[in-house]
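Colleague: model this:
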Amino acid sequence: MVSSPHEAMHRIFQEYPTLFSGVAEVLGVGFPPPTTVTVLPNDLTETSPVERRVDTLLRLETENDGPFLLAIEAQGKKDPNKPASWAYYASYLLTKYRLQPMLLVVCQDRATAEWAAQQVSFGPRQWPLLTLRPLVAGPHNMPVITNPAQVRKDLALATLAAITHATHPNAGAILKSVTTVLRDTPQSIANPIIELIAQGLGKHPAAELWRKLVAVDLSFYKSPLSEEIREEGRVKGRAEGRAEGRAEGETRRAAEDVLEVLAVRGIDVPEEARERITGCGDPETLRRWHRRAVTTSTAEEIFEDE
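Modeller: Okay, here's the model as predicted:
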């Protein structure tokens, strides 16, 4: 099953297609900013029953180098079958579109990223026929951005960096720098960022931290995530209120039961004993007093050994 981090790591390039140029620059490869970007169908299935889908596929137009295809794969773990699939994607895309293909792999853990970055050759040892060299973005080479000024400089890159650093020790500072910038960012721009980071962090501990930062720092926003957090708070508050109300009601009834048994048996209950019974908030103690009230000769005897 596809995980939410997997979706966020490649879908961000659909939301911000020019992000690739920034990522490539961070990785030390020069790709000029595209002049136009087209999101293409990601289905690479042929007429045979084998289905092959790249996560995201973009056509990028550039002024000097012309158009090229960018396939983006979000990789969550090592998979020995993937290099062959990626080589297939490249050759298929070249055949179908007659444009040079480029592959970017995005990872959240260093071991997977370093594995994905390895050059893989296909063919006999004496004469390799194909060589696969994907460009890889992950926690090993994405910047750790904790300065709001850097976030403001490239919000899309900062978003991807936050997702790839989901398990970084400074995840809190990274996420805080993003919410600091989002405070004065138009809601139409901030909302996709909020949702992408929430999706990208998945079930990592940083996800809960992000939810809290959104709830506090961005409480004035009405993004789906912030509304969800606020609704969870309201539901939790109502549930806790109901639970407290039920507990108080049960305790009150237990105290009344003790007094009723004493009254039915004709035992006088001094004011001090009555206050002690009605003021008790422990259901177990009240149950014990109730049992004693059935046999005791005075109200004070129910408190013996307490």
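Colleague: only C-alpha atoms for contact and neighbour calcs from this point on.
Modeller: Fine.
Colleague: so what's the residue count around L27?
Modeller: Around L27 there are 16 other residues, counting by other C-alpha atoms under 10 Å.
Colleague: now do the SS call for the nearest residue to it once chain neighbours are set aside.
Modeller: Taking C-alpha to C-alpha, 6 or more residues apart in numbering, and ignoring the residues beside it in sequence, L27 has N141 as its nearest neighbour in space, at 6.8 Å. Reduced to three states with DSSP: H, G, I helix; E, B strand; the rest coil, the structure at N141 is coil.
Colleague: my read: N141 touches A24, true?
Modeller: No. The pair N141 / A24 is not scored as a contact, 10.8 Å apart, by C-alpha atoms under 8 Å.
Colleague: and the strands in the stretch 51-200 of the chain?
Modeller: Using DSSP state E, counting those that start in this stretch, the strands of the stretch 51-200 of the chain run over 56-61, 68-75, 101-107, 120-122, 130-132, 135-137.
Colleague: rewinding a little: what's the burial count for the residue nearest to L27?
Modeller: Using other C-alpha under 10 Å, N141 is surrounded by 17 other residues.
Colleague: T159 versus P148, what's the distance?
Modeller: 12 Å (C-alpha to C-alpha, to the nearest Å).
Colleague: no no, G249
Modeller: From G249 over to T159 (counting by C-alpha to C-alpha), the distance is 49 Å.
Colleague: same check, this time on L103
Modeller: Counting by C-alpha to C-alpha, the gap from L103 to T159 is 20 Å.
Colleague: if we can go back for a sec, overlap of the contact sets of P148 and T159?
Modeller: Between them, P148 and T159 share these contacting residues under C-alpha atoms under 8 Å, 6 or more residues apart in numbering: V178.
Colleague: neighbour count for those two, which is higher?
Modeller: Between P148 and T159, counted using other C-alpha under 10 Å, T159 has the larger neighbour count: 24 against 20.
Colleague: residues in contact with the more buried one?
Modeller: T159 touches 178, 193, 196-197, counting by C-alpha under 8 Å, 6+ apart.
Colleague: just the helices from this structure, written as ranges.
Modeller: Applying DSSP state H to the chain gives helices spanning 4-15, 19-26, 82-97, 110-116, 148-153, 155-164, 171-182, 187-201, 205-217, 224-264, 271-278, 283-293.
Colleague: so which of those helices is the most surrounded?
Modeller: Using mean count of other C-alpha atoms under 10 Å, the stretch among the helices of the chain with the largest mean neighbour count is helix 155-164, at a mean of 26.
Colleague: from the chain's centroid, how far away is it?
Modeller: Its chain's average C-alpha position is 13 Å from that of helix 155-164, according to C-alpha atoms, centre = their mean, to the nearest Å.
Colleague: here is the second sequence; please produce its structure so I can put it next to the first one:
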Amino acid sequence: MVGQSHEALHRIFQKDPALLTRALQKVLHVPFPEPREIAALNVDLTEIEPVERRVDTLLRAETDEGMYLLVVESQGKADDRKRGSWPYYLSYLYEKYRCEPVLIVITQSSATARWASRPIQLGFPGWYSLTVRPLVLGPDNVPVIADERQAERDVPLAVLSAMTHGRGPGAAAILESLASALRTIDPDSAAVFVQFVDSCLADPQAKQMWRDLMTAIQYFWRHPLAEQVR
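Modeller: Here you go, the predicted structure:
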């Protein structure tokens, strides 16, 4: 069953598509070209046969160097079925749109990140017919943003930091910095980000702290958009 944390981890990129390319550039140090425009696409990859296949989030990025499809998968744990489905997604999307697909996996687990980063190689050893190398965002490379000014400079990245690192002894500083930074952006966006973070906090103490912080900023927590996300 798909949980709230799974949904929030990829839907943040639907809310702010530019965050994904910034993460590729700044976190993974991938020289991805600066997009002129990013559009969300239909995530349904089902064919005529009754086999349902859906990616989590699918974005089309237009750049000076060409068009790219950004395929975002939220992954909670290792799942060997992805060995077949991820290559299928990429091949299908290339055939359908005739532009290069890029697979990005986001996770809150270091172990899952290590698993996801391993190449998927199909074919004869030493002469593989297909190799898939996911780009992975997780606790080991997403920056810890625990400074208020740093959070204000890039609020969506600070939200991603809280969603990824919102547990352990450093959670308090991360959440407090983000709570202050949310006051500097428009209330509609803040309300959605508030719910994304709440959905991803698995640590009961961190979740309660976040809700206490948001109670002090009641407008964000009670905003109609936050209710829609819930």
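Colleague: so what number do they get for TM-score?
Modeller: Once superposed, chain against chain, the TM-score is 0.92 (TM-score structural alignment, normalised by the length of structure 2); 226 aligned residues with a C-alpha RMSD of 1.9 Å.
Colleague: quick revisit: turn the strands of the stretch 51-200 of structure 1 into TSV, including mean neighbour count.
Modeller: TSV is the format used below for the strands of the stretch 51-200 of structure 1 (neighbours: other C-alpha atoms under 10 Å):
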stretch	mean neighbour count
strand 56-61	22
strand 68-75	23
strand 101-107	22
strand 120-122	15
strand 130-132	14
strand 135-137	25
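Colleague: which stretch among the ones you listed comes nearest S4 of structure 1?
Modeller: Checking those against S4 of structure 1 by C-alpha to C-alpha gives strand 68-75 as the closest, at 10.5 Å.
Colleague: mean deviation of the closest one from structure 2?
Modeller: For strand 68-75 of structure 1, the mean deviation from structure 2 after alignment is 0.4 Å (mean C-alpha distance after the TM-score superposition for structure 1).
Colleague: next, the angle strand 101-107 makes with that strand.
Modeller: If you take axes from the mean of the first three to the mean of the last three C-alpha atoms, to 10 degrees, strand 68-75 of structure 1 sits at 20 degrees to strand 101-107.
Colleague: and I48 of structure 2, how many neighbours?
Modeller: As a burial measure, I48 of structure 2 scores 6 neighbours (other C-alpha under 10 Å).
Colleague: how about R81 of structure 2?
Modeller: Using other C-alpha under 10 Å, R81 of structure 2 has 8 neighbouring residues.
Colleague: give the aligned equivalent of it in structure 1.
Modeller: Using TM-score structural alignment, the equivalent of R81 of structure 2 in structure 1 is N81.
Colleague: tell me the contacts of D55 of structure 1?
Modeller: Neighbouring residues of D55 of structure 1 by C-alpha under 8 Å, 6+ apart: 10, 42, 71-74.
Colleague: try V30 of structure 2
Modeller: V30 of structure 2 makes contact with L24, according to C-alpha under 8 Å, 6+ apart.
Colleague: quick one: it from V102 of structure 2, how far?
Modeller: V30 of structure 2 sits 11 Å away from V102 of structure 2, taking C-alpha to C-alpha as the criterion.
Colleague: got the contact list for L41 of structure 2?
Modeller: Contacts for L41 of structure 2 (C-alpha under 8 Å, 6+ apart) come out as 58-60.
Colleague: make that F13 of structure 2, sorry
Modeller: Neighbouring residues of F13 of structure 2 by C-alpha under 8 Å, 6+ apart: 19-20, 57.
Colleague: and which of those is nearest Q228 of structure 2?
Modeller: Checking the contacts of F13 of structure 2 against Q228 of structure 2 with C-alpha to C-alpha, the nearest one is T57 at 18.6 Å.
Colleague: map the closest one across to structure 1 for me.
Modeller: The equivalent of T57 of structure 2 in structure 1 is T56 (alignment by TM-score structural alignment).
Colleague: that match: what's it in contact with?
Modeller: 10-11, 13-14, 39, 42, 71-73.
Colleague: and if you look at Q25 of structure 2?
Modeller: Residues near Q25 of structure 2 by C-alpha under 8 Å, 6+ apart: 31-32.
Colleague: pretty sure A207 of structure 1 sits against E195.
Modeller: No. Using C-alpha under 8 Å, A207 of structure 1 makes no contact with E195, being 11.1 Å away.
Colleague: list the contacts for the closest residue to V136 of structure 1 other than its chain neighbours?
Modeller: In space, and not counting its chain neighbours, V136 of structure 1 is closest to V105: 4.7 Å by C-alpha to C-alpha, 6+ apart. Under the criterion of C-alpha under 8 Å, 6+ apart, the neighbours of V105 of structure 1 are 72-75, 113, 116, 134-137.
Colleague: F122 of structure 1: which of the helices of structure 1 is closest?
Modeller: Distance to F122 of structure 1, taken as C-alpha to C-alpha, is lowest for helix 82-97 among those, at 8.4 Å.
Colleague: for G123 of structure 2, give me its contacts.
Modeller: Contact analysis of G123 of structure 2 by C-alpha under 8 Å, 6+ apart lists 129-130.
Colleague: let's see it at 10 Å
Modeller: Taking C-alpha atoms under 10 Å, 6 or more residues apart in numbering, we find G123 of structure 2 in contact with 129-131.
Colleague: what does S180 of structure 2 give?
Modeller: Contacts of S180 of structure 2 by C-alpha under 10 Å, 6+ apart are 147-149, 151-152, 213, 217.
Colleague: for R167 of structure 2, state which of these is nearest.
Modeller: L213 (15.6 Å).
Colleague: ok, now which ones touch M9 of structure 1?
Modeller: Residues near M9 of structure 1 by C-alpha under 10 Å, 6+ apart: 55-56, 72-76, 105-108, 137-138, 159-161, 163-164, 196-197, 199-201.
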